[in-house]
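>>> Attaching a predicted model along with its sequence, questions to come.
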Amino acid sequence: MKTCGKSAAITVLSAILLVACGKSGANDASEAASAPMAAPSGWPDAEADFVNVEGGETGDIALKDAPEGVLIRVSISGLSEGWHGMHLHQVGDCSDGAEGFKASGSHINPEGAEHGLLNPNGYEAADLPNIYAGPDGVAVAAFFNTALSLSDDGPLSDADGFAVVIHENPDDHMTQPIGGAGARVACAAFNLGE
């Protein structure tokens, strides 16, 4: 697995946070906003759909291998307004939404580090910046994670895959084990070994 050690930083290439206000005067909850596609066709090396706890598709995520890391693009709707923690989990299984996506396991952490981008004893390979959903519940963002790779035989390409999980609250990037991010509200499963 490629790794740049603890000194490697997960850099937000761009936190494109599109906050759409929706239709002027629209109060009908049935007019839910949908998120744009995370990446154009042919761009990603891996992609998956996000599902919510009811099993409905709510967005997508696209990953592109880079020479020293992975570029991640996210597009999701149906979130509550505000900041949401997002982490990479050990197992590519989002089949148990009603139970809180527990089948996705814990965070990817091959180095055995503590959780948190702000933690002087951290961070885990799973740690990502928070995403922000506007009043319409849409969040769109792009991140770069230097701690992982799609092309090696590390935790993203192992036999049980991996998942990207979005939480109901923001990650404070310090508190163990998940930064106080709360319940898992959306999940996208990957299995690169198929």
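That came through fine. Model, not experiment: these values are computed from the prediction.

>>> C-alpha only now, for contacts and for neighbours.
Fine.

>>> Pull out the buried residues from the longest strand along the chain.
Secondary structure of the chain per DSSP state E: the longest strand is strand 57-66. For strand 57-66, burial by neighbour count (16 or more other CA atoms under 10 Å) applies to 57, 58, 59, 60, 61, 62, 63, 64, 65.

>>> Distance check, the closest residue to the last one other than its chain neighbours against residue 190.
Distances taken as CA to CA, 6 or more residues apart in numbering place residue 150 nearest to residue 65, at 5.8 Å, with adjacent residues excluded. Residue 150 is 11 Å from residue 190, where distance means CA to CA, to the nearest Å.

>>> put this beside the first:
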Amino acid sequence: MKALIALASTIALMAMPALAQDMRSTRATLSGNGVSGTVTVSETASGMAHITIDVRGVPAGAHGFHIHEKGVCDADEGFKSAGGHLAGGMNHGVEDSNGPHAGDLPNLHAGEDGIVQVEYFTDGFSLDPDASPTISGPDGAAVILHAGADDYASQPSGDAGDRLACGVLYPPQ
């Protein structure tokens, strides 16, 4: 019996890397206005998205951070090319009774050193291209770091100010 348990454990451990490889993941290089770093979004076994953020050069203070509907980051137009927030049929903000947008995330807080390292979990969107809302459409989606804090209520985007930095989340391959 012990040999059977050991064999089952070995088979389970051998299968784990294959399971991990089946999970979807995408990474954006966030840049603009002296900000640089990465944002990674990975699918979890529970179906939630795991978001990790590691950026430098962020002005001290609170900053809105959102997933936007278009995977386009044209700096010459202030990153307006990324479109609005990934809405998923909802209003903006956790303070709205018909909110939040699928792409609404908590504010990021940068210290005097300009470094932000944080991780979130959300079930607001999926990496599955057949799901809705998804960040894995044919054009991907964008992550936007705003100049100011999101107030979690103002329409359509939380009064978070200009778009400071942008990165494209391409559909996972």
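In hand now; what should we look at? Everything numeric here is computed off the predicted structure, so don't read it as measured data.

>>> re earlier: tell me, how many residues neighbour the residue nearest to residue 65 of the first structure?
By other CA atoms under 10 Å, 20 other residues sit near residue 150 of the first structure.

>>> ditto for residue 100 of the first structure
The number of residues packed near residue 100 of the first structure is 19, by other CA under 10 Å.

>>> Was I right to think it contacts residue 182?
No: the criterion here is CA atoms under 8 Å, and residue 100 of the first structure misses it with residue 182 at 10.4 Å.

>>> Can you pull the residues that touch both of the two?
Jointly contacting residue 100 of the first structure and residue 182 under the rule CA atoms under 8 Å, 6 or more residues apart in numbering is no residue at all.

>>> Pull the contacting residues for the counterpart of residue 173 of the first structure in the second structure.
Using TM-score structural alignment, the partner of residue 173 of the first structure in the second structure is residue 152. Residue 152 of the second structure sits next to 92, 93, 94, 95, 96, 158 when contact means CA under 8 Å, 6+ apart.

>>> repeat that with 7 Å
93, 94, 95, 158 (CA atoms under 7 Å, 6 or more residues apart in numbering).

>>> where's the second one relative to residue 102 of the second structure, distance?
Right, residue 94 of the second structure. Here the criterion is CA to CA. By it, residue 94 of the second structure lies 11 Å from residue 102 of the second structure.

>>> Kindly report the same for the last one.
To residue 102 of the second structure, residue 158 of the second structure is 14 Å away according to CA to CA.

>>> okay, those two: which has more neighbours?
Using other CA under 10 Å as the criterion, residue 158 of the second structure and residue 102 rank with residue 102 on top: 28 against 17.

>>> Can you classify the residue mapped onto that one from the first structure as helix, strand or coil?
Using TM-score structural alignment, the equivalent of residue 102 of the second structure in the first structure is residue 125. Recorded secondary structure, residue 125 of the first structure: coil (DSSP: H, G, I helix; E, B strand; the rest coil).

>>> Hmm, residue 109 and residue 125 of the first structure touching each other?
Yes: with contact defined as CA atoms under 7 Å, residue 125 of the first structure counts as touching residue 109 (5.5 Å).

>>> Perfect, that will be all.
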